[in-house]
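A.B. asks: coords please:
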Amino acid sequence: MTEVLVHTRRAETLREVLENDIVTGAYPAGTRLDEVMLATRFNVSRTPIREALIELSGAGLVEIRPRRGAFVREIGITRLIEMFEVMADLEAMCGRLAARRIRAEELAELEQIHEACVHAKAEGDPDAYFRANQAFHEAIYKASHNSFLEEQALLLQNRLKVYRRLQLRVPNRISGSLSEHGQIVEAIKAGEPQRAAEALRQHILIQGERFNDFVASVAGHVKSVSSRS
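C.D. replies: Predicted coordinates for the structure are as follows:
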């Protein structure tokens, strides 16, 4: 059991490092990710490398071509914005339903996770904040008590995970995110579906200066940038 856990964590760590390398442009679009070279770089066997590449393929960052290997996919900024728009509406739906259906123990858990976000921010630990932030959103998906909606939200969250992590690196974004979390918790706790939905939608959408900051943060990865109307 311990060996399995260590193996799983190693694959997760490799995935996170490779995600970051891809998004920040260390591995530009079209780059072939050679398993042998990566195994040498990380001093591991090819098995966890292969597993990490499969996960990255599922997240849409890598394309695995039969008999040719894994290649970094190109994701344009327009495509990313479209994905965030869909994510915003999915999360809004989750928030609306959660405000109506959340159970006492689920609300207590959501508030506890929010406190974990507060602590991570106070400690100046962006990685801990990212993990707590992910748990915060997943708790809302669960509290919607709509398993299909939860499944779809989780799938898209996984596709956008690395970009949401990058968003949190933008100066002052964690402070803003934490404040928005507070508004979301208040709306759900008050049982106000529309307010909860709108708070989550605005929390996810990239707009105004946040859009410009986001574009700058992924400029090393995307090929073309176009403005939102």
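
A.B. asks: drop to CA atoms for contacts and neighbour counts, all remaining ones
C.D. replies: Fine.

A.B. asks: Would you mind stating the distance between the spatially most central residue of the chain and Pro193?
C.D. replies: The centroid of the chain falls nearest to Lys161 when counting by CA atoms, centre = their mean (2.0 Å). As for Lys161, its distance to Pro193 is 26 Å (criterion: CA to CA, to the nearest Å).

A.B. asks: Another sequence for comparison is provided below:
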Amino acid sequence: MSENVVQRLRDEIENGIISNDFAPGARLDEVQLATRFGVSRTPVREALMQLNAIGLVEIRPRRGAVVIDPGPHRIFEMFEVMAELEGLAGSLAARRFTDADRTTILAAHADCERSFSAGNSDAYYYDNERFHKAIYAASHSGFLAEQCVALHRRLQPYRRLQLRVRNRVATSFAEHGAIVEAILAGDAEQARTLLRQHVSIQGERFSDLVATLASR
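C.D. replies: As a prediction, this is how the structure comes out:
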């Protein structure tokens, strides 16, 4: 079973949930999904298990996978924790990065620049994901990196949706530039502050996300 097939299915189902094509409380039938996407039930089952792991669906006895709506307050709480974890990762990365880490971070930043310049928000999302993972790795804290990756994955659909808000990709890329500068300058406190602000969705950004969710 191809990992790419599972990822594509997961993203398609995820998008369906976020766009309300699959409404909260709806049952996600494996056979129907397999037919809809032209695949066997095996990758569908794996995709649903991954969505269960991040809390977008719940696999229930005798009902199978059911769509879960975490609600705006829960999403806000997750972003709040993510901002703190990212800030810590950035701070440690500024203190601990190696030459190899520098190369990886700069390469990921260059990929983000290409997708931003192409105006492709979905491609930018995946390049952005690699950029953040490069910072986690540069923290040289295995446990912290694990927690960051796990929560990042839970927030993936909302982070992707947020990038579709007007001008957010441009703002995100500009913020990346300042983050890279702080980390490579060894400024741990500045890196922490910038990453916390980058991930936090206080005020207008949270209102924009909630409005976008409601419209979908």
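
A.B. asks: Quick one: map the residue nearest to the centre of structure 1 onto structure 2.
C.D. replies: Aligned counterpart of Lys161 of structure 1 in structure 2: Gln156 (TM-score structural alignment).

A.B. asks: secondary structure element for Tyr125 of structure 2?
C.D. replies: Assigned by DSSP states H and E, Tyr125 of structure 2 belongs to helix 121-138.

A.B. asks: Against which helices or strands is the lengthiest helix in structure 2 packed?
C.D. replies: The longest helix of structure 2 (DSSP state H) is helix 71-96. Applying 3 or more CA pairs under 8 Å, 6 or more residues apart in numbering; DSSP states H and E, one finds that helix 71-96 of structure 2 contacts helix 121-138, helix 142-154, helix 168-184, helix 188-199.

A.B. asks: Show me the contact partners of the second one.
C.D. replies: Spelled out, it's helix 142-154 of structure 2. If you take CA atoms under 8 Å, 6 or more residues apart in numbering as the criterion, helix 142-154 of structure 2 is touched by Ala53, Ile54, Gly55, Met78, Met82, Leu85, Glu86, Ala89, Lys133, Tyr136, Ala137, Ser139.

A.B. asks: would JSON lines of those with neighbour count and distance to Gly177 of structure 2 be doable?
C.D. replies: Below are the contacts of helix 142-154 of structure 2 laid out as JSON lines (neighbours: other CA atoms under 10 Å; distance: CA to CA, whole Å):
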{"residue": "Ala53", "neighbour count": "15", "distance to Gly177 of structure 2": "32"}
{"residue": "Ile54", "neighbour count": "16", "distance to Gly177 of structure 2": "29"}
{"residue": "Gly55", "neighbour count": "16", "distance to Gly177 of structure 2": "32"}
{"residue": "Met78", "neighbour count": "16", "distance to Gly177 of structure 2": "25"}
{"residue": "Met82", "neighbour count": "23", "distance to Gly177 of structure 2": "20"}
{"residue": "Leu85", "neighbour count": "22", "distance to Gly177 of structure 2": "19"}
{"residue": "Glu86", "neighbour count": "29", "distance to Gly177 of structure 2": "16"}
{"residue": "Ala89", "neighbour count": "28", "distance to Gly177 of structure 2": "16"}
{"residue": "Lys133", "neighbour count": "21", "distance to Gly177 of structure 2": "16"}
{"residue": "Tyr136", "neighbour count": "27", "distance to Gly177 of structure 2": "17"}
{"residue": "Ala137", "neighbour count": "20", "distance to Gly177 of structure 2": "18"}
{"residue": "Ser139", "neighbour count": "23", "distance to Gly177 of structure 2": "18"}
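
A.B. asks: Need the counterpart of Phe206 of structure 2 in structure 1.
C.D. replies: Per TM-score structural alignment, Phe206 of structure 2 is aligned with Phe211.

A.B. asks: From Glu138 of structure 1, how far out is the residue lying farthest from the centre of structure 1?
C.D. replies: Most distant residue from the mean C-alpha position of structure 1: Arg67, 30.4 Å away (CA atoms, centre = their mean). Going from Arg67 of structure 1 to Glu138 of structure 1 by CA to CA gives 37 Å.

A.B. asks: that older thread, ok, which pair from the contacts of helix 142-154 of structure 2 is furthest apart?
C.D. replies: Gly55 and Ser139 (27.0 Å; CA to CA).

A.B. asks: on that earlier part again, surely the residue nearest to the centre of structure 1 is in a helix?
C.D. replies: Yes - assessed with DSSP: H, G, I helix; E, B strand; the rest coil, Lys161 of structure 1 lies in a helix.

A.B. asks: mind checking how far it is from Met83 of structure 1?
C.D. replies: Separation of Lys161 of structure 1 from Met83 of structure 1 (CA to CA) stands at 12 Å.

A.B. asks: Repeat that for Tyr129 of structure 1.
C.D. replies: 22 Å.

A.B. asks: same check, this time on Glu198 of structure 1
C.D. replies: Distance from Glu198 of structure 1 to Met83 of structure 1, by CA to CA: 18 Å.

A.B. asks: With Arg9 of structure 1 instead?
C.D. replies: In terms of CA to CA, Arg9 of structure 1 sits 28 Å off from Met83 of structure 1.

A.B. asks: now Arg195 of structure 1
C.D. replies: 23 Å.

A.B. asks: Repeat that for Ile49 of structure 1.
C.D. replies: Distance from Ile49 of structure 1 to Met83 of structure 1, by CA to CA: 27 Å.

A.B. asks: cool, and Glu111 of structure 1?
C.D. replies: On the measure of CA to CA, Glu111 of structure 1 and Met83 of structure 1 end up 28 Å apart.

A.B. asks: swap in His181 of structure 1?
C.D. replies: For His181 of structure 1, the distance to Met83 of structure 1 - CA to CA - is 21 Å.
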